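Asks: Here is the input, now give the coordinates:
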Amino acid sequence: MASESPDESKVGRIFAEQRQYMVQREKGYRERALKLYPWICGRCRREFTRQNLRELTVHHINHDHGYNPPDGSNWELLCIYCHDEEHSKFESFVRYGGGPRRGHDAPATSNPFAGLKDAIKDKKVKDDG
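Replies: Model prediction:
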């Protein structure tokens, strides 16, 4: 038996790396979401095939890319256009509408009801007396 040529060895290694990459990718949230949900945009209802599947994205509903429950409850399939629109709306809401601003909100330092108990007690004493 002849040994493998350097070119055959390199091709075999490339194929092994590709197989490993595919296995790892199958475990990713995009691949899991594509197996769970029909290939339809959740907003505009555009349908996708293998030819244009790259235009279908996985949107994290709560905007936390680290939260990927196995049931897919934090995912929504959106076409690239609807996904961009969703993130534009979210950023506008955060910037102008009062949602939580990442790292900008200071914690509350006062208690607006701090003297309420004493005020009620004083009022009762005045009313009773």
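Asks: CA atoms for contacts and neighbours, from now on please.
Replies: OK.
Asks: Helices of the chain, residue ranges please.
Replies: Secondary structure of the chain (DSSP state H): helices at 6-26, 29-36, 80-92, 116-128.
Asks: Show the contacting residues for residue 100.
Replies: residue 94 (C-alpha atoms under 8 Å, 6 or more residues apart in numbering).
Asks: this one as well, want them side by side:
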Amino acid sequence: MGQPDGKRLDAIVARAQQERAQREHGYREKALKRFPWVCGRCGREFDRRNVRELTVHHIDHNHDHNPEDGSNWELLCLYCHDHEHQREIGPATGPEQPRRKGRGAAPQSTHSPFAGLGDLLGRDPEQGSD
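Replies: Take a look at the predicted model:
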């Protein structure tokens, strides 16, 4: 009846990873041929020795959207690329900040992790600490 579920799933994941790597290699090569080897944010220049530190950033964050004209790509150094993705998710953690477009406000925490700590330690809250 075919492979057991675990092996079948492993094969599917391996194939998906391989296809992704091939797709990524394709658009990376195209972007490196099309654009100068300069980070689009900080302006750092790259050459053959360090070009591996230059990434292709998808402007719309969709790695499957790779138009031949490169209109969805920009070259960013590793640091600026990380910062770009942190910028998208970073502010979303604060109170009353939208998580992403159209998702409303982020919920505020009502949990107080140390609320019963004095009781757990057997101390009288009126005494204070030693």
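Asks: Got a TM-score for the pair?
Replies: Here the TM-score for the pair of chains, by TM-score structural alignment, normalised by the length of structure 1, is 0.55; 80 aligned residues with a C-alpha RMSD of 2.4 Å.
Asks: which of the helices of structure 1 sits most buried?
Replies: The highest mean neighbour count among those, using mean count of other C-alpha atoms under 10 Å, belongs to helix 29-36: a mean of 17.
Asks: residue range for that helix in structure 2?
Replies: The alignment of helix 29-36 of structure 1 onto structure 2 (TM-score structural alignment) covers residues 27-34.
Asks: can you pull the contacts of residue 101 of structure 1?
Replies: 94-95.
Asks: Please tabulate the helices of structure 1 in TSV, including the columns distance to residue 72 of structure 1.
Replies: Shown next, in TSV, are these (distance: least, C-alpha to C-alpha, whole Å):
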stretch	distance to residue 72 of structure 1
helix 6-26	14
helix 29-36	6
helix 80-92	17
helix 116-128	46
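Asks: Tell me which of these lies nearest to residue 68 of structure 1.
Replies: Residue 68 of structure 1 lies closest, by C-alpha to C-alpha, to one member of those: helix 29-36, at 6.7 Å.
Asks: name the helices or strands packed onto that closest one?
Replies: When contacts are defined as 3 or more C-alpha pairs under 8 Å, 6 or more residues apart in numbering; DSSP states H and E, helix 29-36 of structure 1 sits against strand 56-60.
Asks: Alright, I will stop here.
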